[in-house]
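Undergrad: predicted structure and sequence below. I'll ask about it afterward.
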Amino acid sequence: MSSHGWVNEAIGKIEADFQRSADTHLIRLDLPGLEGVDLYLKDESTHPTGSLKHRLARSLFLYAICNGWVDQNTPIIESSSGSTAVSEAYFARLLGLPFIAVMPRSTSVRKIRQIEFYGGRCHLVDCSSEIYAESQRLAKELNGHYMDQFTYAERATDWRGNNNIADSIFRQMKAETHPVPSWIVMSPGTGGTSATIGRYIRYQKLDTQLCVVDPEHSVFMDYFLSGDSSLTIDQGSRIEGIGRPRVEPSFIPGVIDEMRRIPDAAAIATIHWLEEILGRKAGPSTGTNLFGALQLASEMKMRGEEGSVVTLLCDSGERYLDTCYNDDWVAALMGDTCLWRKEIERLVG
């Protein structure tokens, strides 16, 4: 098959997969104590690969193929803490391409198994800061393409519309009591989703503000406050999928209105509380998002403001049964979360 023939076929397969996928649900949480302030979760766990990163993986593959970086014989290499690699393994299998995920050894076993289920291979490193150089080395050695989500996430997605996540949120909110959210809350992994949402808000001339919530052991908030892009730390984030030890190229601080640091134990307490509200489990990045959203909603209520707050349910908690939903793991790594549970109850009234 000619190069153009393979490109046409590959893009056709990805577009057909998109057409088979419905949009994700927007869930309104019933919180009587926050009357007048409506809180919503955009449930990204219902994508075919189970997370928000399905959107990113689709965009990254289309971007790489259309740039001529990937053809029918190109091995795909990605540095990832889990969910992006799961989604990229899915698309690599769809196109018949080999896939290798370079990831920290601390990545949950269930995510590793999912990558392997889609035919991918996991290449584990001891420290999260090693994933970049090792991915580049493997790509060079195998004559492959390093997908590099941390660089290309913010440019692979069309932020002006075209059914991106921001466009989807605002379309789904049209019939709600407060259709233009006062706040959208997002945590940064690559920074690509917050860049897309922030740019879209400005392009559409909306009054919504973007709050980005960072976990512990992440440099994004420090960079937002200081402007120092050289910041690094030696310890990786304990909230899998978000927070980075260095400032990633896809993180765009200029589109963000406010940043908050969310304690990791608060995020874990929040997903256990959310399970009682929804009847199902969510991943820890959702806890970081939702705790920040609850703070903002509570503050709006105290000021006598009405409106809506939207955040993301990034992936299912079934991927974290051996960590965030394991009492021994939580006690050993996060400590006592009871005080944060009380704080959540205070926030929701």
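TA: That came through, no problem. Numbering: from 1, shown residues only.
Undergrad: C-alpha only now, for contacts and for neighbours.
TA: OK.
Undergrad: state the distance from residue 227 to residue 247.
TA: According to C-alpha to C-alpha, to the nearest Å, residue 227 stands 10 Å off from residue 247.
Undergrad: between these two, point out the one with more neighbours.
TA: Legend: neighbour count by other C-alpha atoms under 10 Å for residue 227 and residue 247, higher for residue 247 (25 against 12).
Undergrad: OK, contacts around that one?
TA: 219-220, 223, 229-232 (C-alpha atoms under 8 Å, 6 or more residues apart in numbering).
Undergrad: what's the closest of those to residue 293?
TA: Nearest to residue 293 out of the contacts of residue 247 is residue 220 (C-alpha to C-alpha; 18.3 Å).
Undergrad: can you map out the strands along the stretch 101-250 of the chain?
TA: In the stretch 101-250 of the chain, the strands defined using DSSP state E, counting those that start in this stretch lie at 121-125, 145-146, 183-186, 209-214.
Undergrad: among the contacts of residue 247, which lie within helices?
TA: 220, 223 (DSSP state H).
Undergrad: so which of the contacts of residue 247 wins on neighbours?
TA: Counting by other C-alpha under 10 Å, top hit in the contacts of residue 247: residue 220 with 33 neighbours.
Undergrad: out of everything not next to it in sequence, what's closest to that one?
TA: residue 247 (6.2 Å; C-alpha to C-alpha, 6 or more residues apart in numbering).
Undergrad: follow-up on the earlier one: which stretch among the strands of the stretch 101-250 of the chain comes nearest residue 59?
TA: strand 145-146 (14.6 Å).
Undergrad: comparison target below:
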Amino acid sequence: MSWDIRALGLLQAEPPTPLIDFPVRAAGIRLLLKDESAQPTGSLRHRHARALFRQAVLDGLLAEGTTVVEATGGNAAVSQAWYARRLGLPYIAIMPGTRADGRARPVEELGGECRFVTPPVAIYDAARQVEGHFLDQFGRAAEHDLAAELFAQVRPDWVVVGAGTGATSATLGRWRRDHAGGPRVAVADPENSAYFPGWTLDAPDYATGMPSRIEGIGRPRMEPGFRPDLVDLVIPVPDAASVAAARHIREVTGLPVGGSSGTALWAALELVERMRERGESGTVVSVLGDAHERHLATCHDDGWAAAKGLDERPHGERLGRISSAGG
């Protein structure tokens, strides 16, 4: 049996992640959370990692002993380290800034190596200089299997997701294009990100030059993996609203989600409100990107929010009016 066949056997899809009913004050409208925190590595990045490794194997870019390299500081590194370990491959994550044990430890526990680089923008050049295969999640943005799995579970009218590499929105949009009657796709975009203005202005080279404060989503430029032609709507979301919505998800479900899940929920509730005002009925799915105890020290912490200048209270009051869990 060849290495390639064994590798592809290890890269089969995991069991479907669950859908969670989320309460809203809108008759005839159902809001569901697609809980990607149930992935083996705890985030939506698990799907993208599998797709990147699978494509690299099919393209002949990986062989036994090949060092796998990525430039990333978040969930992607954990998911990629998990797959590298399953394939018996060395893995190096080039992370921005100075060493932070909270980011490095989960990767190192999976056998990966973390190298920290300053300035942060230098991580991409540093990754290309390492001998091995650079996965390049932003440059390749391989599409994954979320759409097929989700639409086997439910047939929604809208699916809402945040955008980092753009792979998830492209996956969903391509499924809609190729299947008559598929759901519309909305991207929830935080402050400082280029996706909303770039999509609105039809400017594929749009850049803000500013980093997102919401972990995992938002980019300072339009990334190659983001496909504006496969997206029906991009909804800008204030960062303070993302924080409020992340806390609201935790109140309702008990899951300590990250800010990206809050961003997607806020945008989904915007859609629910628009549907209610038009007298429409239907189903909206919001993708819950991850949930981890580390988020308790960020978007769920008042001190962290205050230090970032984020006052989530007005947005929390609005959530209480929209969600039937708000009292």
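TA: Ah, there it is. What you see is a predicted model; the values in this text were computed from it and never measured.
Undergrad: tell me how they score on TM after superposing.
TA: Once superposed, the chains reach a TM-score of 0.93 (TM-score structural alignment, normalised by the length of structure 2), with 324 aligned residues with a C-alpha RMSD of 1.8 Å.
Undergrad: one step back: can you tell me how far the residue nearest to residue 220 of structure 1 is from residue 329 of structure 1?
TA: 28 Å.
Undergrad: helix, strand or coil: sort out the aligned partner of residue 242 of structure 2 in structure 1 for me.
TA: In structure 1, the residue matched to residue 242 of structure 2 (TM-score structural alignment) is residue 267. Here residue 267 of structure 1 is recorded as helix under DSSP: H, G, I helix; E, B strand; the rest coil.
Undergrad: the nearest residue to residue 267 of structure 1 once chain neighbours are set aside - how many residues pack around it?
TA: Using C-alpha to C-alpha, 6+ apart and skipping the chain neighbours, the partner closest in space to residue 267 of structure 1 is residue 287 (4.1 Å). Look at residue 287 of structure 1: counted by other C-alpha under 10 Å, it has 28 neighbours.
Undergrad: check the one 4 residues further on too.
TA: One way to gauge burial is a neighbour count; for residue 291 of structure 1, by other C-alpha under 10 Å, it gives 27.
Undergrad: in contact with the residue in structure 2 that it lines up against, which residues?
TA: Using TM-score structural alignment as the criterion, residue 291 of structure 1 maps onto residue 266 of structure 2. Contacts of residue 266 of structure 2 were listed using C-alpha under 8 Å, 6+ apart, and they are 237, 241-242, 245.
Undergrad: how about the helices in structure 1?
TA: Under DSSP H, structure 1 gives helices at 3-20, 53-66, 83-95, 109-117, 131-142, 149-156, 165-172, 192-203, 220-226, 264-278, 284-302, 327-333, 338-347.
Undergrad: in structure 2, what range does the last one match?
TA: Taken onto structure 2 by TM-score structural alignment, helix 338-347 of structure 1 occupies residues 313-322 there.
Undergrad: the matching stretch vs structure 1, average distance?
TA: Following the fit onto structure 1, the mean deviation recorded for stretch 313-322 of structure 2 is 1.5 Å by mean C-alpha distance after the TM-score superposition for structure 1.
Undergrad: run the chain-centre distance for that stretch.
TA: Its chain's C-alpha centre and that of stretch 313-322 of structure 2 lie 24 Å apart, by C-alpha atoms, centre = their mean, to the nearest Å.
Undergrad: could you list the buried residues of that stretch?
TA: 315-316, 319, 322 (16 or more other C-alpha atoms under 10 Å).
Undergrad: surely residue 153 of structure 1 and residue 248 touch.
TA: No - contact criterion C-alpha atoms under 8 Å: residue 153 of structure 1 and residue 248 do not qualify, at 10.0 Å.
Undergrad: overlap in contacts of these two?
TA: Common neighbours of residue 153 of structure 1 and residue 248, counting by C-alpha under 8 Å, 6+ apart, are 190-191.
Undergrad: what about those two, which has more around it?
TA: Higher neighbour count among residue 153 of structure 1 and residue 248: residue 153, with 26 against 22, using other C-alpha under 10 Å.
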